[in-house]
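Peer 1: after the sequence you'll find the predicted model.
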Amino acid sequence: MTADLAAALRDEARRANQRRLLVLAGAHEACRSAAREALAGAGIDDAATTLVATREGAALGCERVAPKNADALLGTTRECVVLDCHDECRPNALGRAVGAVDGGGLFVLLTPPLDDWPDRRDGFDATLAVTPFDADDVAGNFRSRLVETLRTHRGIAIVDVDTGTVERDGRTDPSPQSPGSAPSVPVDSEFPRAAYEACLTADQADCLDAFERLRTPGNALVVEADRGRGKSSAAGLAAGAFAAAGQRVVVTAPGFESAGAVFERARSLLGSIDALAGSDRDDRPHRVDAVSGGQVRFESPSVAVESAASADLVVVDEAAALPVDLLEGFLDTPAVAFVTTVHGYEGAGRGFSVRFRGRLDDSTLDVAESRLDEPIRYAAGDPVEVWAFRALCLDARPPVDPLVTDATPGTVTYERLDPRGLLADEHRLREAFGLLVAAHYRTEPNDLARLLDAPNVSVHVLLQEGHVVSVALLAREGGLPADRRRAVYEGSRIKGHLLPDVLTSQLRDEGAGVTVGQRVLRIATHDAARSRGLGSCLLDSVRERIETDWLGVGYGATPELVDFWRRNGFSTVYLATTRNERSGEHSVLMLDPLTDDGEALRDRHAQWFVERVGGTLSDSLRELDPDIVRAVLAATPTTADHDCSPYEWRVVASAAHGPGLAKTHPHVFRRVALAHLTDPGSTALSAREERLLVMRVLQSRPTSVIAAELGYDSQRECLRGLGDAYESLIERYGDEAARAERARYVD
């Protein structure tokens, strides 16, 4: 039965050049045995199959990938992927597994009995159950929704292996597919002819042609497509063509696995035209060398930003999965291509287009666009793609602009969304999740399950005439028992409690986990209603309705974000000394106390932050953007101590007004600088003077570098500017000794 059904599905999939989905539901071992029968019946070889499962399966002889490592499937194509969901149903793994199945192939899903599945708890549920909750507290809403989509979408067969019943045969009797448009070689092409002959669709050839303009410095290209349209392959062919011409290409992406297709196609092209250097080796997948001396090499985003100016071309693959401020670092590149997925867990195309495109268009680069719509791995209308988009909300969108354009704090209403209510209201779920997808580069299918099922997470929205215009996800943290606090202090980690974990383990405060707080995981406002105070309105509404000691937040620091959270009552308590490998930013933690206990926690950590930040700025944070330094220091509720002895004030005043030298007593000048930068009432200096203060006094950067960056005509003028700044600071903070010293040099 199972073998015959699988054979029929595979035959239909091949005729339509689409994919089909086979659900085998029931006892674990019975599902594994049925999967083996299905593969045999469909004529799919073990070598063309991947099992995604937590355990090896005796019934399947193919390769296995653990669900948490399913990103290894990115950039690969398989005739069949079997996803075993008995031990855990990980949404990210589901998205990555289905995306690897080629046209004419089968996606086989092994599940517990479908009616029982939502009520069972598995390994992924355990990741959602953070202290004080356990797996029994996790809801099954995501799997309830998943089962409903499996039972209603086309192209999905369901077999109850325990009873031998075929619930659905999954056959669609598709109409014959018309062939796609054939690619052609442009008449004036300078790329190798073999590059165009390697294209599979006209869309892909047109995209490759668009890459040719990047041979001229000062150009940028934006490539957008849904998954499976060949955008990364087109980028790889272009990169290979550049390397063949002797040029240096830097490829970056959130991870190397995301850029695998780029390197595969670059290497293949160079090999086909006998341009692959003999030194190119399989054990060096991150680099491809050409006999011309050209090269294609992968670098992590934070490293690629630093080396971009020395490359002839930078290809940013899955660009929407990188933060806007990191993407801006590539705008000084001679030529750059931003390749991005429109819908998908890799990133949000709309967030990329709305947040970054304006900055790209305002740059000095001449920008062109290319969009690929024609599927390559499978034919248009593939029912499995339609199902995956719906099941994982990959195509979820915020409300259309006209519905929320008039939203203001005075017109919106606040609501805390119940997960069961969201499960029953597909429209509102897609609006809320779509808003998160559009605004946050890291939103992924796991977050959909977290929103629907995690017991520590709550969803808060502002509605404009019933439509979601602003959304926030909050997670409960803290309230840890003494033994857990002690364990964290002594080196253990505790998942799901970011702020207590960092404040305890890194900042050595064993009492940080006593209070209970709510951390803002995500907050987003519709782009058609931004800059009207709706985010602040939502935070105010949350404060009024929750009982907790504090609100907290952790994020990659930018001046604009720090200023937003400061304006909303949040204070800096921690600034990471290393960059996040994925975002290239330094993380900052902030607290907004709502009770006396929360205020005590905030105050002691703010004080400790001010006391230690001077040392880190002259060491590990020496290259940090001075505007970020200014912002995080301005967001402290504690003003640094500026008390100096009479002797110390004479040193400062003589350096500002007379022959004294700041470098003989740098600690005194740092103390005064920190006093100003943490003083909310001080307006003594301009923004330029504050940047000078940060870079020279706190970060000890070379004067020549500072003068060039801040626009001083010479190093002498730069140092004179520093003296002028300290004259103003002496006027505000100096004592009688400082004024007496000043009087010796000033009439």
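Peer 2: Received, thanks. A quick note: this is a predicted structure, and the numbers were derived from the prediction, not measured. Residues are numbered from 1 along each chain as shown.
Peer 1: CA atoms for contacts and neighbours, from now on please.
Peer 2: Fine.
Peer 1: R287 touches V296, doesn't it?
Peer 2: Yes - contact status for R287 versus V296: in contact at 5.6 Å, counting by Cα atoms under 8 Å.
Peer 1: ok, the two, which is more surrounded?
Peer 2: Counted by other Cα atoms under 10 Å, R287 and V296 do not tie: V296 has more neighbours, with 28 against 19.
Peer 1: ok, structure two:
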Amino acid sequence: MTLPSRRCLILSDPQAEHWQQIEAWFLQHDEQRRLWLAAEDDVVARSQRRAQDYLGQELDLLVFDGSELLRADSLAAIFGCLCAGGVLLLILPAQPKQSRWQQRLQNIARQCALDSDAIQWWQSSQKLPEPQCHPSSPAESVTLDQQQAITAIEKVLTGHRRRPLVLTADRGRGKSAALGMAAAQLMQQGRKVIGLTAPSKASVASVFKHALQALPDAQFQADTLYWQDRQLQFIPPDRLLAEQPVLDLLLVDEAAAIPMPMLTEMLNQYSRIVFSSTVHGYEGSGRGFATRFRQCLDQHAPGWHSHSLHTPIRWAANDQLEAFSFRALLLDAELAELDMKTLPDRSEWHYVEISADDLLANEAYCQQISTLLVQAHYRTRPSDLQLLLDQPDLRLFVLQADEQILACLWLVAEGPLNTELADAVYAGERRLKGELLPQTLLAHAGLPDAGQYHYQRIVRIAVHPNLQGRGLGTSLLQQVETELDTEMLGTSFALSEPLLRFWLANGYQPVRPGLTVDHVSGRQALVMLKAVSTSGQQLLQQAQTRLAQQWPYLLSQSLRQLPVAEVVLLSGQLPVTDVLVDPLQQQEVEAFALRQRGLAFSQFSLQRWLWSRLNTPEFAKLSQQQQAILVRLLLQQWSQAELVEALALPGKNTLLQQCRQAVQLLL
């Protein structure tokens, strides 16, 4: 069956009578298959912020009102909900001069309208054509692509262990439906517990929908689908790794939006696992996912295999609305491989600052920078280009060879804050949008003068994958330092040992860890600063002293789960505080290590003593397990029962014996 085309009617500056017509048409359509998104909720419309709530829903009429506000991520997310024969009414302001991003969008929309009958541009001087929807539900039969995907998923369970499947597709190809149908078939075959994880519960609505269709007598409660004595359970990524439940199969949907360290941990923990990801979609980083994850799979599961779905089920092949969305939001921009033989000599590479006007005038720059950011960061989204074009106080530096961009660095200016506002932030009475660095130092680090300073925050840094490991990121940072007139450089990122080592190597110092774990990355954020002025150096010293004073408490509370290697690395960067061990405490440590003094009676002395030994060559020579025992037990205040379970030790006596041996080696 040939599916009818989706169509887009672009309205520029509609007048009052046009709005009345649009609302009348909208209200005539099936309430379940229509949606109006606008800047804020009202009687008819829903806020664009809620676009992701409708993922998986099938629509015939979509009104996207961008006349006052247009969120790029919301537009990208909702494109995939419109079915074959459906109509999108995209409403844009008449004069987009205040927004370069909207100028670019309108330029592309006009070009697409000239090239395709499915895209129509309307001016307020013209008669408003009534949107004629020709709804056509997707075929109920399973496509060949989907059946092959279901077979591949089943083989993960019936074949050899450690043979994960990577399932990829563009939106609208039935990937999530295939996951749901496969889960239902496996439950019918007797599989008891299938786990499902993703960046958000909303993104797996379609998986549950198709599983329920295949199991009509199943029950769905909270996050779990129950059928007889079997279940399909949604588990957020952070909880999955913390609890590590026993599963017959783990399905990881929208894997591209989950950090690589978490995917690697899932891969190591579960021997039967399917990773699924959208390649060109609002999730943004599916393109870089395939490249980055392939290396991880080759190392940890060399027997992995893949399957791609190509046939659209929601709309026709070669759909022009999909082509428009890809072009306008750069969803399908691919990173070109570098030909190292033809690349100019490094002496001919040069650093350039690209303004927002330069970016608007050069579509090739937009594509190259977007794809570099996608490769570098799992949370890159269409709104990043919107920020690069429209956000004030933003600067973008690139390393360039001829017309090829090899690396880029994106900064935003923050501070100073006026005295009254800074005081309100410090007192917890105000929370600012943006201004991450001064706000963190005021509200979290407790530095009342931090609002007075000029900051430049590094939002992203990205290097072409073919050139990574050659010092280009460091070189770009050094170049940018010479270009900026500021007191402090800073960055914030999901803490991991490789990233921490990179920033430390470039002179940045830790000043504040996040107190909560991000549910997607499974990690705490870390703010790091580098002073580039005398006044900035004074603030950095205050921030580090403050962190050093709080560090023992933080490790025993909100940072109890921080990996041991990161505890040791961060501890070594903090100024030494009061960790002198007096003779009586030293005697107590020796009595614990060399004799049989109890841990409960020696723990305070052991903790103080360990601080003095943490960054010595002797500590570095300890085995990973010995380091873990000392750090977890003495600094992070794990209970003996917790540590015995985590290290899979026979019991508490073994733990204490190994703890005594580790202390002996440091005496």
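Peer 2: Sure thing, it's come through. These numbers were taken from a predicted model, which means no experiment stands behind them.
Peer 1: list the TM-score for the superposed pair.
Peer 2: Taking TM-score structural alignment, normalised by the length of structure 2 as the basis, the two superposed chains have a TM-score of 0.91; 652 aligned residues with a Cα RMSD of 2.9 Å.
Peer 1: that older thread, please enumerate the shared neighbours of R287 and V296 of structure 1.
Peer 2: Common contact partners of R287 of structure 1 and V296 (Cα atoms under 8 Å, 6 or more residues apart in numbering): F263.
Peer 1: give me the buried positions along stretch 145-157 of structure 2.
Peer 2: For stretch 145-157 of structure 2, burial by neighbour count (16 or more other Cα atoms under 10 Å) applies to 145-150, 152-154, 156-157.
Peer 1: how about TSV for the residues you listed, with distance to F64 of structure 2 added?
Peer 2: Shown next, in TSV, are the buried residues of stretch 145-157 of structure 2 (distance: Cα to Cα, whole Å):
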residue	distance to F64 of structure 2
D145	32
Q146	31
Q147	35
Q148	36
A149	34
I150	35
A152	38
I153	37
E154	40
V156	41
L157	43
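Peer 1: ok, so of the residues you listed, who is nearest I273 of structure 2?
Peer 2: Distance to I273 of structure 2 across these (Cα to Cα) is lowest for V156, with 7.1 Å.
Peer 1: go ahead and confirm that closest one touches L165.
Peer 2: Yes - between V156 of structure 2 and L165 there is a contact under Cα under 8 Å: 6.9 Å.
Peer 1: counterpart of D578 of structure 2 in structure 1?
Peer 2: Per TM-score structural alignment, the equivalent position to D578 of structure 2 in structure 1 is D641.
Peer 1: what's the local residue count around the closest residue to that match other than its chain neighbours?
Peer 2: Counting by Cα to Cα, 6 or more residues apart in numbering, D641 of structure 1 lies nearest to A675, which is 6.1 Å off, once chain neighbours are set aside. By the other Cα under 10 Å criterion, the neighbourhood of A675 of structure 1 contains 22 residues.
Peer 1: so what touches the top helix by length along structure 2?
Peer 2: Longest helix in structure 2 by number of residues (criterion: DSSP state H): helix 534-556. Helix 534-556 of structure 2 has contacts (Cα under 8 Å, 6+ apart) with 441, 445, 447, 450, 453, 487-488, 509-512, 529-531, 560, 562, 574-577, 635-638.
Peer 1: filter those down to the ones in strands?
Peer 2: Residues of these located in strands (DSSP state E): 488, 509-512, 529-531.
Peer 1: so which of those wins on neighbours?
Peer 2: Neighbour tally across these (other Cα under 10 Å): the maximum, 28 neighbours, falls on L529.
Peer 1: what does that one align to in structure 1?
Peer 2: Using TM-score structural alignment, L529 of structure 2 lines up with L591 in structure 1.
Peer 1: which SS class is L200 of structure 1?
Peer 2: L200 of structure 1 carries the three-state label coil when classified by DSSP: H, G, I helix; E, B strand; the rest coil.
Peer 1: I'd guessed it sits against P375; true?
Peer 2: No - in this structure, L200 of structure 1 is not within contact of P375 by Cα under 8 Å, at 9.6 Å.
Peer 1: roughly how far does Q550 of structure 2 sit from E435 of structure 2?
Peer 2: The gap separating Q550 of structure 2 from E435 of structure 2 is 23 Å, by Cα to Cα, to the nearest Å.
Peer 1: more neighbours: which of these two?
Peer 2: Set Q550 of structure 2 next to E435 and count neighbours by other Cα under 10 Å: E435 wins out with 19 against 12.
Peer 1: what's the counterpart of that one in structure 1?
Peer 2: Checking TM-score structural alignment: E435 of structure 2 goes with H497.
Peer 1: my read: its match touches E477, true?
Peer 2: Yes - taking Cα under 8 Å as the definition, H497 of structure 1 is a contact partner of E477 at 5.0 Å.
Peer 1: which of the helices or strands spans the most centrally placed residue in structure 1?
Peer 2: Nearest to the geometric centre of structure 1 sits R442, at 3.2 Å (Cα atoms, centre = their mean). According to DSSP states H and E, R442 of structure 1 maps onto no helix or strand at all.
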